[in-house]
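*Asks:* Sequence plus predicted model, see below.
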Amino acid sequence: MKIIRVYINKKITNGFIELDQSQTHYVKNVMRLNIGDNFNIFNENDGEWIVELLELNKKISKVKTLKEIGFKDKPSDIWILFAPVKKLRVDFIAQKITELGARVIWPVITERTQYKSIKESKILSNAIEAAEQCGLTFIPKVNKIENLEYILDNWDHFDSERTLIFCDEKCENNPKKQLESIKKINKSNKWAILIGPEGGFSDKEREKINRIKNLSIISLGPRILRSDTAIVSSLSLFHSTIGDWV
């Protein structure tokens, strides 16, 4: 039987917890739970708990905690910076980043970004949905969309020790060997992957990227990838080479 899991954006402790209207709708109308049924609640701060449904009303419901299960492993300290594409693909991107494992999702605006209307709350909603379905307890932080130029100019302010991994379609190196080599010199174990827009980065953006002190440029293979495919490929490559899969 599939375990029903609900993300709770509030402190979880031993005792009684109220579910809001959206959560109540989910357990009542979507999952068809009844008073006395058990399911799981979780968040990134308090882990996962088994609870019993005690009250079920139209707008709110109440549960009682029965048992603390604990946390799933926190992913490697990796940020994903990407230029948004059309709506459906951004939803897909948020889900896959969460499933594969990252600490931060950061949409960026580049000179060639065409899809600039993006809601951080929607990205977070998709990340939560992916975590609920995949048995995860960690939800990546979703940063407000920002101009790439500003981020690059202030990289040391954001995190001077973090290595930026630039996935460059013009690069021809062996990405696995490149990542393994930079792991030996990166003592902080903090990383960020940068994925460009459709059409790639401008010369000005490339110049700014190349000024980053802790920079590693890698290839994602001989074929040009769509942005969403590049994100999945780069994050899978990272985890299987130097991340939490090894």
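*Replies:* In hand now; what should we look at?
*Asks:* From now on I want contacts and neighbour counts done on CA atoms only, so please keep to that.
*Replies:* OK.
*Asks:* Mind jotting down where the helices sit in the protein?
*Replies:* Here the chain has its helices, by DSSP state H, at 21-25, 87-100, 120-134, 148-153, 155-159, 175-185, 203-209, 227-241.
*Asks:* can you redo those as TSV with mean neighbour count and distance to D46?
*Replies:* Shown next, in TSV, are those (neighbours: other Cα atoms under 10 Å; distance: least, Cα to Cα, whole Å):
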stretch	mean neighbour count	distance to D46
helix 21-25	16	18
helix 87-100	19	18
helix 120-134	19	15
helix 148-153	16	32
helix 155-159	13	27
helix 175-185	15	31
helix 203-209	13	38
helix 227-241	19	25
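*Asks:* now the ones you listed in JSON lines, with distance to N57?
*Replies:* Below are the helices of the chain laid out as JSON lines (distance: least, Cα to Cα, whole Å):
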{"stretch": "helix 21-25", "distance to N57": "8"}
{"stretch": "helix 87-100", "distance to N57": "31"}
{"stretch": "helix 120-134", "distance to N57": "23"}
{"stretch": "helix 148-153", "distance to N57": "46"}
{"stretch": "helix 155-159", "distance to N57": "45"}
{"stretch": "helix 175-185", "distance to N57": "53"}
{"stretch": "helix 203-209", "distance to N57": "54"}
{"stretch": "helix 227-241", "distance to N57": "40"}
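*Asks:* Out of the ones you listed, which is closest to T110?
*Replies:* Closest to T110 of the helices of the chain is helix 148-153 (Cα to Cα; 5.7 Å).
*Asks:* what about versus this one:
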Amino acid sequence: MPRTHKSFPRLYVEHSLGKGEIVMLGREQTNYLISVLRMKAGDAVIIFNGSDGAWLAKIADPNRKAVTLELVVQTAHQTPPSDLWYGFAPLKAGRLDYVIQKATEMGAGIIQPVITRFTQVGKLKPEKLRANAIEAAEQCEVLSIPAIPPEIGLDALLASWRPTQGLRRLIVCDESAPSASPVEQLARLDGLPMGLLVGPEGGFSDDERVQLLAQPFVIPISLGPRILRADTAAVAALAIVQATIGDWR
């Protein structure tokens, strides 16, 4: 996106985008632009929908009930969806929001909640998870909103991995593994699609760890000599994967 557009508010919309299109915003986004930012007719915003790139739009009608935008020019072409699968054991509120936001910022294409023995949270609110992903995408110029499937148990995930994920490897952060460089481990992999799984606070149970390590598609990695909080481990692991075999290369 051009540097001259960096200061414009950025909004996700569920509307087809193209030059000359008219987009009417909902109540929440209207309130944000008019009541919070005090924007007026002719002011510019950037909007995106996850499939048509980013567009510069001007406020055509600053109606306090429903702002109308007119699209002017495309500022960024749509990026292809990320192939990075990221699985995590849900955390308590606040830290859960953080993990969803950071996984979105770090380029995950699928964010999969996985229920393990020591998972602290059961039923999730899909609309809240998606809202956190959208907020992170708006703030960090991410053009594709990651998919967030319903939570799945670890047993079911492993049983379905080959039929649904094909040859995709599953990198598992294993706090019980001997301390070693994950960079060296990942650099030796053969370029197949990858998934990343981070366990809950307290780690995987002994039975789960045995089950994971028995899978031919699982690649266990260490995150170093220190025990990390689950949300810290998520960011550290995503950074390592993206830097070694992901889109940071």
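*Replies:* Thanks, I have the structure now. The structure presented is a predicted model; accordingly, all values stated were derived computationally and were not measured.
*Asks:* Which one, of the helices of the first structure, ends up nearest to V108 of the first structure?
*Replies:* If you check each of those against V108 of the first structure by Cα to Cα, helix 148-153 wins as the nearest, at 5.4 Å.
*Asks:* Can you give me every residue that contacts the residue positioned nearest the centre of the second structure?
*Replies:* Nearest to the mean C-alpha position of the second structure, by Cα atoms, centre = their mean, lies T104 at 2.3 Å. Contact partners of T104 of the second structure, counting by Cα atoms under 8 Å, 6 or more residues apart in numbering, are 133, 136-137, 142, 145-146.
*Asks:* can you do 6 Å?
*Replies:* A133 (Cα atoms under 6 Å, 6 or more residues apart in numbering).
*Asks:* Looking at the first structure, name the residue matched to it.
*Replies:* Alignment note (TM-score structural alignment): T104 of the second structure maps to T98 of the first structure.
*Asks:* quick one: that match and E68 of the first structure, what's the gap?
*Replies:* 23 Å (Cα to Cα, to the nearest Å).
*Asks:* Ok, Y26 of the first structure next?
*Replies:* Counting by Cα to Cα, the separation of Y26 of the first structure from E68 of the first structure is 22 Å.
*Asks:* Next: N214 of the first structure.
*Replies:* 41 Å.
*Asks:* go on, V108 of the first structure?
*Replies:* 38 Å.
*Asks:* Show me which of those two is the more surrounded one.
*Replies:* A side-by-side neighbour count of V108 of the first structure and E68, using other Cα atoms under 10 Å, places V108 first with 25 against 18.
*Asks:* which residue lines up with that one in the second structure?
*Replies:* Taking TM-score structural alignment, V108 of the first structure has V114 as its aligned residue in the second structure.
*Asks:* Could you double-check that that match lies in contact with I152?
*Replies:* Yes: using Cα atoms under 6 Å, V114 of the second structure is in contact with I152, at 5.1 Å.
*Asks:* Common neighbours of these two, please.
*Replies:* Applying Cα under 6 Å, 6+ apart, one finds that no residue jointly contacts V114 of the second structure and I152.
*Asks:* how about L170 of the second structure, what's its partner in the first structure?
*Replies:* Aligned by TM-score structural alignment, L170 of the second structure pairs with L164 of the first structure.
*Asks:* What spatial separation is found between that match and W155 of the first structure?
*Replies:* Separation of L164 of the first structure from W155 of the first structure (Cα to Cα): 9 Å.
*Asks:* now do W79 of the first structure
*Replies:* 13 Å.
*Asks:* go on, E132 of the first structure?
*Replies:* E132 of the first structure sits 33 Å away from W155 of the first structure, going by Cα to Cα.
*Asks:* repeat for T137 of the first structure
*Replies:* Distance of T137 of the first structure to W155 of the first structure, computed by Cα to Cα: 29 Å.
*Asks:* Check S22 of the first structure too.
*Replies:* From S22 of the first structure to W155 of the first structure the distance is 38 Å (Cα to Cα).
*Asks:* How about the contacts made by whichever residue in the first structure pairs up with V73 of the second structure?
*Replies:* Residue pairing (TM-score structural alignment): V73 of the second structure is matched to K67 of the first structure. Residues near K67 of the first structure by Cα under 6 Å, 6+ apart: 49-50.
*Asks:* what do you get if the cut-off is 8 Å, keeping everything else the same?
*Replies:* 49-51.
*Asks:* Any chance of a markdown table for these, columns neighbour count?
*Replies:* Below are the contacts of K67 of the first structure laid out as a markdown table (neighbours: other Cα atoms under 10 Å):
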| residue | neighbour count |
| --- | --- |
| W49 | 23 |
| I50 | 18 |
| V51 | 23 |
